[in-house]
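>>> Sharing a sequence plus its predicted fold:
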Amino acid sequence: MASNLPLENVWDYPRPPEIEPVQARLRVIFNQIVLADTTRAMRIIETGHPPTYYIPPEDVKQEYLNRNDKTSYCGYKGLASYYDFILPDNQPIVKARIWSYENPTGSDEKYIGVKGYFSFYVGPWDCYVNDEKVEAQPGDFYGGWKTKNIMGKVNAGSGAWIIDYKMTNNPSRYITEQPDTFNTVFALAPQERISNIYECDDRRCGCGSKYTVALTNERIIQRRADSCCGCCSQGYIDSMLFLSDISSISTRVNPTRNGMPLTLTGPFGSEVFTFSRQSFHNALAMIPQAAMPHKISTQPRIVMQTPYSAPPYETKPMKPDYQSAF
């Protein structure tokens, strides 16, 4: 059955993501139990992703939901709480397939529109937009609903990396294999994985610096290559900081001609990492997201033990003198 919704391409969706009301009827049905039925939903659309739908609590049968201990962090909406689906008479429980932002945070208050709303992963229940049964967004991280009108290659979540993020008509190159090398004095460990590489060319008439920053599951690494008149290299400076050591992030260093510096502070001092203006907000969201598992883990830290696949998470612009701390 053809979709009765207008055609939309995920690469035409905005970044930063936008929130908007939904006119369509949404339903979530499990074994003839209608868990949710609404015409008052909101959706969030973001570059490379099918829409994520949020249903008002009044239209969800909350007697089947039980909040668990799982949480996750979004650079825009803050901390999400997760819910198990439960039934009487000892039937199996579906764990952590429903989430909600009980108190969306951040300087951009537009996401307050989904406060207390519930969002459902597709499956094991059936999800419908109008009368169309939706497909799940690939992967096991994101919760987008894909209808037949959604066009474009969709980001798949964990197990994939986004590299060379640029705010263009093709914002990122989707890859499933790691780069062979990253040229700095800080060699990658065998189990270390790069999630993003950022480049900022701050040279003018061949003079100045070019910055290359790699974000991995354990560290953030930068090479600053200096040159003069484009014909003679002035050498390079490599710097590195473990994600587990980051205690604060500041944007108070003045921007350069093309670059936006971030100051990352840890117990052993500060390092400045420079990003292009196009990729700055992406980096500002992804660095805390990558560092968060190192901050909330209750296990002794073993360097490079578990690769972390950082997704292209929701990003948000910050004020020039923004100061954050974990």
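Happy to help now that I have it.
>>> For the rest of this, base every contact and every neighbour count on C-alpha atoms.
Will do.
>>> My read is that residue 87 contacts residue 95, right?
No - with contact defined as C-alpha atoms under 8 Å, residue 87 does not count as touching residue 95 (12.0 Å).
>>> okay, these two: which has more neighbours?
residue 95 (16 against 13; other C-alpha atoms under 10 Å).
>>> Pretty sure that one sits against residue 69.
No - here residue 95 does not reach residue 69: they are 10.6 Å apart, not a contact under C-alpha under 8 Å.
>>> Is there a neighbour count for residue 271? I'd like the number.
Neighbour count for residue 271, taken as other C-alpha under 10 Å: 17.
>>> the helices in the chain, which residues?
Assigned by DSSP state H, the chain shows helices spanning 280-296.
>>> residues making contact with stretch 72-84?
65-71, 93-106, 108, 111, 285-286, 288-289, 313-316 (C-alpha atoms under 8 Å, 6 or more residues apart in numbering).
>>> And here is the other one:
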Amino acid sequence: MRHPQRHPVGPGQESVWDYPRPPRVERVDRRAVIVLGGEVIVDTDDVVRVLETSHPPTYYLPIADFVTGALSPGEGTSMCEFKGRARYFDVLGGDAVRPRAAWTYPTPMPGFGDLSGRVAVYAEGMDRCEIGGVVVQPQHGNFYGGWITPDVVGPFKGVPGSMGW
């Protein structure tokens, strides 16, 4: 899919093709809940999201709002040209462990300071991730961490053939 065709936008929806590049960080008035291993590992209304062209929103939650022991330093780092160097966490809940299933930007780049002290979690591998009471679908691909809800339309980067978008 070289040049994706935008999906139609219905009432109450937004298109990821209207999101900016470079990305934008914004606070949202929605509660986020993540369940792993049958346990709620975070339940917070202190939520920001990153919006970037072709990506469903990535939600960042305060590290301090996770239950004790839910986040453990993971292996490796990665680099985002906009947000800076990411550090990974293993996510633990109940008897479940998901290696490198969350990330943070300890020293975010200028313009992304609202990400400081926050973590994003891949929905893939969690029992359930909710935003605003809606169970999310994970963004395709093993690199992207967007959360797909019915109020966001694509097509979304991460599907096969989208590498060149």
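That came through, no problem. Here the structure is a predicted model, which is why all the values come from computation and not from measurement.
>>> Nearest spatial neighbour of residue 249 of structure 1, chain-adjacent residues omitted?
residue 264 (4.8 Å; C-alpha to C-alpha, 6 or more residues apart in numbering).
>>> Could you do residue 135 of structure 2 as well?
Using C-alpha to C-alpha, 6+ apart, the closest residue to residue 135 of structure 2 is residue 129 (5.8 Å).
>>> Aligned against structure 1, show me the partner of the one you found.
Counting by TM-score structural alignment, residue 129 of structure 2 lines up with residue 127 in structure 1.
>>> so who does that match touch?
Applying C-alpha under 8 Å, 6+ apart, the residues near residue 127 of structure 1 are 26-29, 133-134.
>>> Quick check: the gap between it and residue 147 of structure 1.
10 Å (C-alpha to C-alpha, to the nearest Å).
>>> which residues do the two both contact?
Joint contacts of residue 127 of structure 1 and residue 147 (C-alpha under 8 Å, 6+ apart) are 133-134.
>>> residues of stretch 23-42 of structure 2 that come out buried?
For stretch 23-42 of structure 2, the neighbour count (16 or more other C-alpha atoms under 10 Å) marks 23, 25, 31-36, 39-42 as buried.
>>> and residue 102 of structure 2, what does it touch?
88-91, 119-122.
>>> One more pass at 6 Å, please.
88-89, 120-121 (C-alpha atoms under 6 Å, 6 or more residues apart in numbering).
>>> Check residue 119 of structure 1 too.
Going by C-alpha under 6 Å, 6+ apart, residue 119 of structure 1 touches 53-54, 98-99.
>>> so which of the residues you listed comes closest to residue 8 of structure 1?
Ranked by distance to residue 8 of structure 1 (C-alpha to C-alpha), the contacts of residue 119 of structure 1 are led by residue 53 at 15.5 Å.
>>> How about the contacts made by the aligned partner of that closest one in structure 2?
Using TM-score structural alignment, the partner of residue 53 of structure 1 in structure 2 is residue 59. Neighbouring residues of residue 59 of structure 2 by C-alpha under 6 Å, 6+ apart: 48-49, 120.
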